[in-house]
Structures are given as structure tokens and as C-alpha cells.
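1. no sequence on this one, just coordinates:
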């Protein structure tokens, strides 16, 4: 087990959604704030090798939470740019960590890395059995390749690189401008209620199923993996429970107090029909199980959005 308290820790993407929750979880672990380094794009652009190499100097542990995110539409509009930027940041950081001789690097991946044809619930053993769905290739495959680089250095010299696969995370700090599902839906319902509208449009049929994990739980899983997991195989971090987009919309409508109807726009994309992760290995190997009930997590998230709109 690695004791993180006295380590100098780099959190790439530490000002982003997941990265900020990882930083908060580290501080709760007793890591002093001055021992947590967050590389800023203005001074340490991870796409530039020299800047990335400089960022890891003197670092013990690296959390790679950095990403250029993209919703369904953006992935279709600029897939090459998204693939390149996520890939170059990932491989630079793994390479820099290896050359610096850091004690461990934790690369944060996504359930979108899984093959389109993989059976559900998604199991780590199936990760390399095909390509992600076309819309998920720019992000998912770039993350998968950076993880493979860490695996190759583990084979070469015993380098401690691990890769975790995160399901759809949600929670305070994720802004609706990101285009991701939960904050976008929250803003739709809150906005409709505020304007007195009686209808909210949601893309797709509502039949797609997603596995949602509260950001605080996700950060806890990432830290436990850093402390206790050291294996070449990736590790799923998820709730292990699926909810349809229709059920999610109904729950958000109830929590926000929206009393109108939902119109499903079936001409718009809805992504993979079912994305549910198997969490058996995380429970067995690091004792991790998401603890925040969905409704409780959504209430906290909506409260954060309300506070942002009133500030």
C-alpha cells in the first residue's frame, strides 16, 4: 500500500471536473495542499514535450486526469483534433513520468474505451476485443493507447502504471457547457422551470442505459486504486447499476420541481444503447464500492447548479 500523505503529487487536469475532486480527496487524506501540483496550460501545456517533462520534475505520484472533453456533436465535428490532443497529452505524461522515475502513475480512462460489441456488463478482460463505437473512438481510443504505453513500460522495467476506467461521473463542479448528459439535463429542467415552460426536449428515445457515479465516489475509487492497486489490467470504477435516460429525466424532473412534459427528439443521437460496468474486481481488489445513492447525488448536484445561477 502506498501512503499518499508524504508524497509530492501531480494532478494533471486538477482544475477540471474529476481532477478537482481528486485534489479535494487527497486533502481529505491528509495530503498538504502545497504538496499537490496542478500544471496550468499557460505554463505547462502537456501537449508540448518540454513543458510536460518539466511538470513532473521532483514528482512522486502522477494522476492523469487531463482531457480535452467533447460531447457527441463535438466528437463528430472535430474527431481528429480530439484524438490528437488527448493522445499527445497522455503519451507525453506517461513518457515524462517514466523518464523521471516517478513511483506511480494513474491514468484515468473512460468506459467509452470499451469495444462497441463488448457484452454488458463491461468487463476489463474485454477491453481489447475490438474498437469503440465510431463516436467514441477519438476520446476512448486515445486514452486506451496511453494506458498501453504504461503497460509496455511495466513489461520493460516494472514501471508502476495503472489504468482505471471511469463510468459517467456527475456532481458539483461539472458545468452544463461541457455538453455532458447530467449537467445538460439539469440545466434544461431548471431553465424550463424558471421560464415557466411546460416542455423540455431531450435527445434520443430515452431507452439508452447509463451507469452513473457521483464524483466524490469516483475520486475515492481513484485514490484507493493509487494506494492499493498495481496490476497490468485496467480497473473499472462505477456504480454497477444502470438507469435509463427516461428514468433519469423523470427523476430530475421530480427533484427540480418541473411539472411539464418531456419531448423525446428521436432524430438526435443518444450514443451507445447500453453502457454498464462490472465492478466485481474493484470490490474484491481494493474494497471499493460507490456509496452515494443516485437521488442523493443528484440533489447535491442540483443544489450546486442553483447556487451557481444565483451567485
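-> Sure, I can see it. As the structure is a computational prediction, the values presented were derived from the model and not from experiment. Residues are numbered from 1 along each chain as shown.

2. From here on, just use CA atoms for contacts and neighbour counts.
-> Will do.

3. For residue 292, give me its contacts.
-> 213-214, 217 (C-alpha atoms under 8 Å, 6 or more residues apart in numbering).

4. Among these, name the ones in strands.
-> Mapping the contacts of residue 292 onto strands (DSSP state E) picks out 213-214.

5. I'd like the contacts of residue 292 as a markdown table, with distance to residue 151 appended.
-> Listed next are the contacts of residue 292 as a markdown table, based on distance: C-alpha to C-alpha, whole Å:
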| residue | distance to residue 151 |
| --- | --- |
| 213 | 26 |
| 214 | 28 |
| 217 | 26 |
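
6. Just the closest of the contacts of residue 292 to residue 245, please.
-> Of all those, the one with the least separation from residue 245 (C-alpha to C-alpha) is residue 213, at 14.5 Å.

7. Tell me which helix or strand the closest residue to that closest one other than its chain neighbours sits in.
-> Once flanking residues are discounted, residue 213 sits nearest to residue 169: 4.8 Å by C-alpha to C-alpha, 6 or more residues apart in numbering. According to DSSP states H and E, residue 169 maps onto strand 168-170.

8. How about the helix or strand just after that strand, which residues are buried there?
-> Toward the C-terminus, strand 168-170 is succeeded by helix 181-195 as the next helix or strand (DSSP H and E). For helix 181-195, burial by neighbour count (16 or more other C-alpha atoms under 10 Å) applies to 181-190, 192-193.

9. possible to save those residues as CSV with distance to residue 78?
-> Output for the buried residues of helix 181-195, formatted as CSV (distance: C-alpha to C-alpha, whole Å):
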residue, distance to residue 78
181, 19
182, 23
183, 22
184, 20
185, 23
186, 26
187, 25
188, 25
189, 29
190, 30
192, 30
193, 33
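
10. ok, now which ones touch residue 15?
-> When contacts are counted by C-alpha under 8 Å, 6+ apart, residue 15 touches residue 38.

11. Are we agreed that it is in a strand?
-> No - counting by DSSP: H, G, I helix; E, B strand; the rest coil, residue 15 is not part of a strand but coil.

12. any idea how far it is from residue 154?
-> Separation of residue 15 from residue 154 (C-alpha to C-alpha, to the nearest Å) stands at 29 Å.

13. tell me how far the strand holding residue 169 is from the chain's mean position?
-> Distance, stretch centre to chain centre, for strand 168-170: 7 Å (C-alpha atoms, centre = their mean, to the nearest Å).

14. alright, now check it against this:
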């Protein structure tokens, strides 16, 4: 892999975010000729002129677009318009500016939130257009899906060869633990750690516990992105995942054990479960660029917990942008 990256000039948007930091750690080890991971305070990609300036300043031949405004179920319920518009604008601007600059390689990272709510499990890429996404995730998911449409349209009209990847739910060191923006694993780790520290005999968890999710360790996702950047040039979207799902109730039990919490789990069934099941088919990723996840789930949980304990202040800071 190092030979491919050695002479590259690489730009990672969202490089200071959760996935971006993991990708940049791997990228740094490949010693490219140049790479940059500017923050949103440097360039606001919601504005086309700033996206243009970013590409002019960095002159990349490879762009990996990770920048996003993100959040859990609560954020999706409270700020759906922000999540739709800001993610749509950032993706649209980066894709268009890469086209104008004739950037050699463009990788856009989407989301499995784009899949229809009742997609048969495991999710196959062909099912993307068979229905409407789960309602709380729809604005974010559709904004990301629009970027796939733009990439495919540009490929037809301008021969721009951008690729589109869809990682499943990510977890790992560096995740967001603030309650406003955290997803299920960091939210539950924080809840269990707080309960242990405060001597609580129970914790409350949203939903019924019957939904299922698939989780991909962030370093595995970064490896998948790098493999796709090097080996894949096709028009079709590609899932990144583990092809293994876990029921939320089992997930909560695993996290409680990892965090040394032995109290009761109380389910707040008045709150939504979100999409009933999520698990992706990873056949295409393995076939097209040889990607398979390698991190065992409980090991990844332990590493995430240990990072959180060692970095509480950083982990709990409020950052809604990647």
C-alpha cells in the first residue's frame, strides 16, 4: 500500500473528526508526498468559494471527503434541516470543485442511513433505491445519497471517476461522547461509567432493545477507505462493514460488562428504536478491493472504553462536525 501513496498529494476533509483522525494516522504511516486535514474553522465547505480555495491551497491529486455534520437520534429529531442542508452543500461543493480542478481520485464517504427503513438484511447496495430511509435518519441519509447521484451523473457527463463508500455504524477511540451528538456505543459507555461512579443501581436505555445494529471499528473503516482509494474506480456504491449484527439488548449487556456496571437495565419503550435492523452485505468490498474487517467486537469495545476513561474531557466536548 505504501508504494501507491508515496507520491500522492492527499486532502482529507473532516480529517480532524472521528473517522478522519483514524484515517490520517494510517495515512501518515504511508508517507505520502503531502497530505492535509484542515478543520472547519479553516475552510467552511458549505460555501463553494471556500471549497474552491481549499483545493487551490492544497493542490491535491487525491481527495477523501469525510466532512459531515453528525448526531444521534436526538440530534436528528431536533435539527433535521441543518443535517440535510449542511451535508448536502459540503458534498456538492467538494465534488464540483474536484471536477473543476480535474482531481485524479475522489472518494466520498456516505452512510448506511441512506438505506430504506425495511431493507432486507444484509443490506445489498442494489437496494438503495427500493424505499424511503428510516424517518429520523432520512434528512442526513438522503443528503448523502444525493452525492452518489452527483458522482454518477458527473461520471456520465464529465468522466469524473469519484467513488462512493458506505460504512456501517462506527465505534472506537476518538468517538463523540457528548449526549447531544453521541451515537449508541459512546452514549451507553458514558451512561454506564457515570452510573458506576455515582453508585446508581440502574440505568435507563431508549427503546425496546429488540433492534439490531452492526458496528465497524474505526481503524478497520479507515483501512477500507484506503484500500478502496487505491484499488477501486467504479461507479457503484460499496458497503464497508463486518457482515455481523448484534441485538441492542446484547450490546447493552456487553457494554455494561466492559464498564464494570452490574446494575439493572430499564428500557424506556416510549422512545424510538430507530431502524429495526442494520447489517450490510460486504461481498462487494471484498471482491473489488479485498477489504475485510479484522477487529473483534469485544476487543474494540474495551479499547474504546479505555480511551474514554483516559480522555474524558476531550471525549465529552461538544463537536457536531466531523
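-> Everything's here; your move. All figures in this text were calculated on a predicted structure; none of them were measured in a lab.

15. Got a TM-score for the pair?
-> After superposition, the two chains reach a TM-score (TM-score structural alignment, normalised by the length of structure 1) of 0.96; 309 aligned residues with a C-alpha RMSD of 1.5 Å.

16. Map residue 232 of structure 2 across to structure 1 for me.
-> For residue 232 of structure 2, the aligned position in structure 1 is residue 229, judged by TM-score structural alignment.

17. Strands of the stretch 201-322 of structure 2, start to end?
-> Ranges of strands within the stretch 201-322 of structure 2 are 202-206, 212-213, 215-217, 238-240, 246-247, 264-268, based on DSSP state E, counting those that start in this stretch.

18. which one of those lies closest to residue 23 of structure 2?
-> strand 215-217 (12.0 Å).

19. And that closest one, what does it pack against?
-> strand 169-171, helix 297-310 (3 or more C-alpha pairs under 8 Å, 6 or more residues apart in numbering; DSSP states H and E).

20. For those, state which one has the densest average packing.
-> Greatest average neighbour count among those goes to strand 169-171 (a mean of 22), per mean count of other C-alpha atoms under 10 Å.

21. now what about that strand, what contacts it?
-> With contact meaning C-alpha under 8 Å, 6+ apart, strand 169-171 of structure 2 is reached by 112, 185-186, 213-218, 221, 300, 304.

22. want to try TSV for those, with distance to residue 96 of structure 2 as columns?
-> Listed next are the contacts of strand 169-171 of structure 2 as TSV, based on distance: C-alpha to C-alpha, whole Å:
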residue	distance to residue 96 of structure 2
112	23
185	35
186	34
213	34
214	32
215	31
216	30
217	31
218	28
221	25
300	37
304	36
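
23. Do you have the helices of the stretch 1-150 of structure 1 handy? List them.
-> With DSSP state H, counting those that start in this stretch as the criterion, the stretch 1-150 of structure 1 has helices at 17-28, 49-55, 72-77, 79-100, 142-157.

24. Just list what the fourth one packs against, helices and strands only.
-> Counting contacts by 3+ C-alpha pairs under 8 Å, 6+ apart, helix 79-100 of structure 1 packs against helix 49-55, strand 61-64, helix 142-157.

25. what angle do it and helix 142-157 make?
-> 20 degrees (axes from the mean of the first three to the mean of the last three C-alpha atoms, to 10 degrees).

26. starting at the chain centroid, how far to helix 79-100 of structure 1?
-> 16 Å.

27. what does the shortest one give?
-> Using C-alpha atoms, centre = their mean, we find the averaged C-alpha position of helix 72-77 of structure 1 to lie 18 Å away from the chain's own average C-alpha position.

28. looking at the helices of the stretch 1-150 of structure 1, which is closest to residue 62 of structure 1?
-> Evaluated with C-alpha to C-alpha, these place helix 79-100 nearest to residue 62 of structure 1, the distance being 7.4 Å.

29. can you name the residues of structure 2 that that closest one overlays?
-> With TM-score structural alignment applied, helix 79-100 of structure 1 matches the range 80-101 in structure 2.

30. What are the buried residues along the matching stretch?
-> 80, 82-84, 86-99.

31. repeat for stretch 233-241 of structure 1
-> 234-241.

32. still on that earlier bit, just put the helices and strands packed on helix 79-100 of structure 1 in a markdown table and tack on distance to residue 258 of structure 1.
-> Shown next, in a markdown table, are these (distance: least, C-alpha to C-alpha, whole Å):
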| stretch | distance to residue 258 of structure 1 |
| --- | --- |
| helix 49-55 | 46 |
| strand 61-64 | 38 |
| helix 142-157 | 38 |
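
33. since we're on residue 275 of structure 2, how many residues are nearby?
-> By the measure other C-alpha atoms under 10 Å, the count of residues near residue 275 of structure 2 is 20.

34. That one: what's it in contact with?
-> Taking C-alpha under 8 Å, 6+ apart as the contact definition, residue 275 of structure 2 lies against 117-118, 134, 211.

35. between those residues, which is closest to residue 141 of structure 2?
-> Distances from residue 141 of structure 2 to the contacts of residue 275 of structure 2, taken by C-alpha to C-alpha, are shortest for residue 134, at 8.9 Å.

36. list the contacts for that closest one?
-> Residue 134 of structure 2 is in contact with 113, 115-117, 274-275, counting by C-alpha under 8 Å, 6+ apart.

37. Same question for residue 295 of structure 1.
-> By C-alpha under 8 Å, 6+ apart, residue 295 of structure 1 lies in contact with residue 251.

38. Quick check: the strand holding residue 169 of structure 1 compared with structure 2, mean distance?
-> Superposed on structure 2, strand 168-170 of structure 1 shows a mean distance to its aligned partners of 0.3 Å (mean C-alpha distance after the TM-score superposition for structure 1).

39. returning to that earlier point: can you lay out the helices and strands packed on helix 79-100 of structure 1 as a markdown table showing mean neighbour count?
-> Listed next are these as a markdown table, based on neighbours: other C-alpha atoms under 10 Å:
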| stretch | mean neighbour count |
| --- | --- |
| helix 49-55 | 18 |
| strand 61-64 | 24 |
| helix 142-157 | 19 |
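
40. of the ones you listed, which approaches residue 307 of structure 1 most closely?
-> Proximity to residue 307 of structure 1 (C-alpha to C-alpha) singles out strand 61-64 among these, at 29.2 Å.

41. In terms of secondary structure, what does that closest one contact?
-> Applying 3+ C-alpha pairs under 8 Å, 6+ apart, we find strand 61-64 of structure 1 packed against strand 9-12, helix 79-100, strand 104-110.

42. which residues are contacting the second one?
-> Residues from elsewhere that reach helix 79-100 of structure 1, judged by C-alpha under 8 Å, 6+ apart: 46-47, 49, 52-53, 56-58, 62, 64, 66-70, 75, 105, 137-139, 141-143, 145-146, 149-150, 153, 159.
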